[in-house]
Structures are given as structure tokens and as C-alpha cells.
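1. fold the following and give me the result.
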Amino acid sequence: SLPLSNLAIPGSHDSFSYWVDEKSPVGPDQATAIKRLARISLVRKIMKKWSVTQNLTFKEQLEGGIRYFDLRVSSKPGEIGQEIYFIHGLFGIKVWDGLKEMNSFLEQHPKEVIFLDFNHFYAMDDSHHHFLIKRIHSAFESKLCCVECVEYVTLLYMWEKKHQVLIFYHHPLYQEYPFLWPGNKMPAPWANTTNVHKLLQFLETTLGERSRYGTFHVSQAILTPRVKTIARHLIRGLKNTLVHRNLPMILNWVKAQKPGVMGVNIITSDFVELVDFAATVIALNDLLLEEDESAT
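-> I've put the predicted structure just below:
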């Protein structure tokens, strides 16, 4: 009966990046200089090491407890048609294939609820957006939860209405579709740092400022490589340079949190399977049960 915005929910960062196509051209999310460099196949191999932030497929993430997905999408410039792909430096799978994979999990687990956050769009005009939105609708149909007051959306509410999917769409066209939630209902402040202490300080500050007025909230427990980080550790890649070393400290911060109106809601991480990330986030909800018992 608690609003989903008051629960601790595990999410993944750049959720789709478990597979990127190093043979395809570099995506329109990259600077011109990188696009030029990436004509060399070795450069694309190195890019892959820094573009991949997850090892698990959508199905594996869902089975592992992840319920929030951070999605960036793009058309392929020069390609005929309006197909939309996931993108992080390099192109990933077709969005349609990812949506179908998620839907088949939901078919098998009718009480599960997922959040899909479409927050970056590249090389897309209105016709691409309408194409993508139609795809989203045909993948999930009646499972889509229409925009509602955030506080009303509890698991009970979702079960009663047989809804399983909340779509956040960070583009003005959300206004034309009742099943698209505005992006401002899913703020995800970004620390943009390689320093774990600065990250944790940022997470604390943004949590303290968390709007109490009807939004979900994403704590991005991730470190972001700078150009010089990549230059110094070219071959090692993101996982070996930043993630492995700092995950234990990040996980300790997670363990110290508490869900609720003033607390954490969605927490995202890179390489969610490296530590017991999803289970740790989900376990925070036991604190709400303890609170409930002590109140009664």
C-alpha cells in the first residue's frame, strides 16, 4: 500500500549497454573528433571497453531484481526507415527487441512492475518519436500505467489495474500520450565525478534536497570517467579502472540508506552483478516493515 516513490528500488545505469556493435559507425551522441578517430577499428574496440556499463541482458537483469532501466536511444543516420536503437557511444540492439524481451518477463511475472526511463534521444525527429512511442505501446499495451499522481501509485494500485510498466519520456511529445510520464517526474541528478568521496557527498546532498512534491528520485551511484581517465587507462576500460575499486564503498553507502519520503527511492549502478547490489537495495525495504511493526 506504500507509494512506489517511497520504496527502495534497484536500477541499472545505461541498462542496455551489455551489447554494443563495434562494427557499426560511432553514434550521434559522440563528438566529431571521436567519430573521425573511430574510423579505425582499434579505436572502436577501445570505445567498447568504456561504453559497456552492464554485463547482463535485460532478462538477466530482471531475473536479478533490477526494476528501473536507464535508456538512451537513437536512429541510425543514413539508414532507411525509422528503426530506433539503444546507444552509448556505439549502437546497441534495436529498442523493439529489448521491449519484447522485457514484456515476455512481465508475462511470466504478472505482479512485477518496471520503470523505463527514456532520457536521451539522438538523431530523432518527431516522426522517429511517434514510431518509437507506437512500438512502446504495441510491446506493453494494457500493462502501461497512465500518468497519475505519484503518491497514488502503489503495488496494490498497479495490481488492481493490471499495470506493470511506467514509461518516463524526456521529450515534449509525452504530452500527446496518456501513458507517457513526463521526464521531470523522474529526476536523476548526476555527480559527473571520478572521485568516490565526491560522489557520496553529492548523493547525500541531492537526497537532502529531494523534492517532496510528487516525483520519483534516482540516486545515480556511478562514477564517470573523464577524457584523461580514459587516456590513462585506455586498455583497462571502465570496469577495471573505476568500478571494481570503488563498488565496495558505494555499496556501504547504499547499506546505510533508508527508503521513505525523506529517503532513497531508485538507486542505479554500473555492472549490477559484481556485488550483491539488487539484493542490498531491496533489503532496505525491511526497514519500512520494522517501522510499521513498531507503529502498531
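
2. when you work out contacts or count neighbours from here on, use the C-alpha atoms and nothing else.
-> Will do.

3. in the stretch 51-200 of the chain, mark out all the helices, start to finish.
-> With DSSP state H, counting those that start in this stretch as the criterion, the stretch 51-200 of the chain has helices at 58-63, 95-108, 126-140, 155-161, 196-208.

4. centroid-nearest residue for this structure?
-> Central residue of the chain (Cα atoms, centre = their mean): Asp70, 1.8 Å from the mean position.

5. who touches that one in this structure?
-> Going by Cα atoms under 8 Å, 6 or more residues apart in numbering, Asp70 touches Gly11, Ser12, His13, Asp14, Ser15, Phe16, Leu116, Asp117, Phe118, Asn119.

6. then Thr154?
-> Ser1, Leu2, Pro3, Leu4.

7. re the thing from before, adding neighbour count and distance to Gly81, write the contacts of Asp70 out as CSV.
-> Listed next are the contacts of Asp70 as CSV, based on neighbours: other Cα atoms under 10 Å; distance: Cα to Cα, whole Å:
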residue, neighbour count, distance to Gly81
Gly11, 31, 32
Ser12, 28, 30
His13, 21, 28
Asp14, 22, 25
Ser15, 28, 25
Phe16, 29, 22
Leu116, 18, 24
Asp117, 20, 24
Phe118, 18, 21
Asn119, 17, 22
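
8. quick check, nearest of those to Phe202?
-> Using Cα to Cα, His13 comes nearest to Phe202 of the contacts of Asp70, at 17.0 Å.

9. following up with a second sequence; could you model it the same way so I can compare the two?
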Amino acid sequence: MYLPSDSDLAPQISAFLVYQLANFISVWSRMGPRCSHDSFANLLYTNHPVANDEGRLLRAVGRIKIIRYFIRKWAITQSVSVIEQLKAGIRYFDVRLSIPDCHTSLTGIHVLHALYGRQLSYILFEINRFLMSHKKEVIILDFNHFYNFDFVSFKEFIKLIENSFALKTLTPRCPLSGLSLDFMWKYGYQIIAIIPYHYSDNQMKISWIWGPESIVSPYPNVNRLDHLFKFLEITLKNHRKTHKECFYVTQAILTAKFRDICFHPWSSLKETFSIKCTEQTVSWISSFAHPSFFNIIMCDFINYYNFCEIVAYLNYQLID
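-> Next up, the predicted model:
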């Protein structure tokens, strides 16, 4: 199967996004934005300790640097940068954040997945640069995991978001039934920021914070494709029966178990699980009987098997 490059994808995907449904109410409650799992886990550092999202045992074993090389092979979930993902059409970003422990030389807020990645400020800068040159593009930032944060560091995180983007681009909370691209273009909104209410009820007073009630994202936590798609079909159909007014994420991902890593020590998440999973996901969504059930579709390694193109084509079908 043809594997597209980012330069191949960018022109057609970008043109599509500018066109799609300017007057369609609740565009994301019925359509399927492209979404990357652990979006910024394309670059993870082995020259720093194991990240604080892992347990004590792995952090202790991970003091040996060569072990961290093995950890990285099983922790990387994407192979392209945030800018390359944006150019490929990804518009929902799944974000995990940490304040690194004091025994590291890292400062500030970092992304992570078993190992620490880039500083969040650099990633937000790149996203803002893209949005400034693409005024009609809209993204969702789903900040769903926070490690080692307290009230002070969480306030710093909120300030970082506000300083990284023009406040006028941060979409205020509103019912999804009133959200459309036409509405967002009219007022210059480009970012929906979903953030859990962890540290203060005062967060609810910040108009641009969309709370955890605005999204449902069932986690399969399985390592077999047959179990995965059974789970996805059941949860997807159950959600459609409830008619909840919220974003819904279909997590088309496999999770490696400890025994999987032990049986494949020289392999990686990508080679053992993710590439096969992305391939089967593309086939599954292409033949799914009710494509209108989909909302946000999440995958690892989004630059394989025409994932972005297939989801865009799904949108075209729904428009027609």
C-alpha cells in the first residue's frame, strides 16, 4: 500500500479543511477530525531519567542508560513532528504533561510518555506559528494527564497557554450544539483547550477552559486487534444511543503489556503493534456500516496507510 509523505498530504488535506462545512452546526459532533495518540511522543530523551508517569520499579531499572533505549522503543507513538502532523491534517492533539522531578536537569513543563520529551512552550510556539499563517484552521488541545503538578505549577501552565496564543483565539465554553466553523471563523477562534479541573474551582471561571465533561474517550487497554475492534464498536454504538453533547474519541490503539515487551525485547511498539493496528483501523473505518457514528478518531503513527486521507474521505462522504 502507498505510504504518503507529508508533502503529498498537505495540499489536499489543507484545502479540504478550509472548505468543510462552514455552516454545519456542531461540526465535530458528527464529523471525524484526524487525531494522533500521545501526539508529542515522537521525540523522547534517553539522556534523562525515566519520567514520573512510570512506577518506582521501572524508574529504578531505568537508571541504567541502555535500558532507557529499550523503553524509548516502546514509548514512541508518533514518527512526525507537530508541524508535520498539522500539515498532514491532524487537528486533535492528545497531550500528557509533567513537571520533571528535581533529580533531572530539565526545567519547565514537558510532554512525556515513559520518558521526557520536549518542553511544552516550544510545541505551543510551533502550533501558534502554524495557526497564525492558517487563520481558518481550528484545533483541539486535549490536556488529559498531569504529573507532579501542584496549584502553583498549574497556574503557570494556564499562564503559558494564554501567553502562547492570543486570548481571542481561545474558544470560550459553549454548548456543542452552538459550535460551528462558521461561528469560530466569525470571531477568530482557533483553539479548543480541554483541561481537567484538578487544582481549583477557579478554573471554571476561566471562560476558555473546556472541562472534562466536554469529552468522552474510552480507553481500550487491550493488546489484541480482535478485542480492540469489538470494544470500539460496542462503546461507539452505546455512546450514540445516549446522545451526549460532547466530543467522543475512538481510541484505535493497542497497549503493550509487560509480557509483550519481554517476548519481543528487540522490537518496538511500532513494529509489534502500532503499524498493524493503524492498517486495520484504516480498513475498519473504511468499511464501517455507520460512518456518521464517528467523531474523533485516534491512531498511533498517523503518517502510515493513508490514515489522514481516509478520515478526510469519510468527511466527504458525510457531506455528500
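
10. separation between the residue of the second structure positioned farthest from its centre and Ala88 of the second structure?
-> Residue farthest from the centre of the second structure, counting by Cα atoms, centre = their mean, is Ile64 at 30.2 Å. From Ile64 of the second structure across to Ala88 of the second structure, the span is 37 Å (Cα to Cα, to the nearest Å).

11. repeat for Met184 of the second structure
-> 22 Å.

12. of these two, who's got more company?
-> Remark: of Met184 of the second structure and Ala88, Ala88 carries more neighbours, 27 against 19, as counted by other Cα atoms under 10 Å.

13. aligned partner of that one in the first structure?
-> Under the alignment by TM-score structural alignment, Ala88 of the second structure pairs with Gly64 in the first structure.

14. which of the contacts of Thr154 of the first structure has the most neighbours?
-> Neighbour max across these (other Cα under 10 Å) = Leu4, 20 neighbours.

15. and the residue lying closest to Ser105 of the second structure once chain neighbours are set aside, what is it in contact with?
-> Spatial nearest neighbour of Ser105 of the second structure, excluding adjacent residues (Cα to Cα, 6 or more residues apart in numbering): His48 at 7.8 Å. Applying Cα under 8 Å, 6+ apart, we find His48 of the second structure in contact with Thr104, Ser105, Leu115, Tyr116.

16. please enumerate the strands of the second structure.
-> 34-36, 90-98, 110-113, 115-119, 139-147, 191-194, 209-210, 215-216, 247-251, 296-299 (DSSP state E).

17. you'd agree Leu9 of the second structure is up against Gln85?
-> No - in this structure, Leu9 of the second structure is not within contact of Gln85 by Cα atoms under 8 Å, at 10.1 Å.

18. who's more crowded, these two?
-> Taking neighbours as other Cα under 10 Å, Leu9 of the second structure and Gln85 compare with Gln85 leading, 26 against 18.

19. what sits against the more buried one?
-> By Cα under 8 Å, 6+ apart, the contact set of Gln85 of the second structure is Asp6, Ile302.

20. ok, 10 Å please
-> 6, 10, 34-36, 39-40, 78-79, 91-93, 301-303, 308 (Cα atoms under 10 Å, 6 or more residues apart in numbering).

21. ok, the counterpart of Ile191 of the second structure in the first structure - contacts?
-> Matched by TM-score structural alignment, Ile191 of the second structure corresponds to Val165 in the first structure. With contact taken as Cα under 10 Å, 6+ apart, Val165 of the first structure is in contact with 67, 102-103, 106, 112-116, 140-146, 158, 179.

22. Arg236 of the first structure maps to what in the second structure?
-> Aligned partner of Arg236 of the first structure by TM-score structural alignment: Ser267.

23. wait, that match touches Ala75, no?
-> No - Ser267 of the second structure is beyond contact range of Ala75, at 11.8 Å (criterion: Cα atoms under 10 Å).
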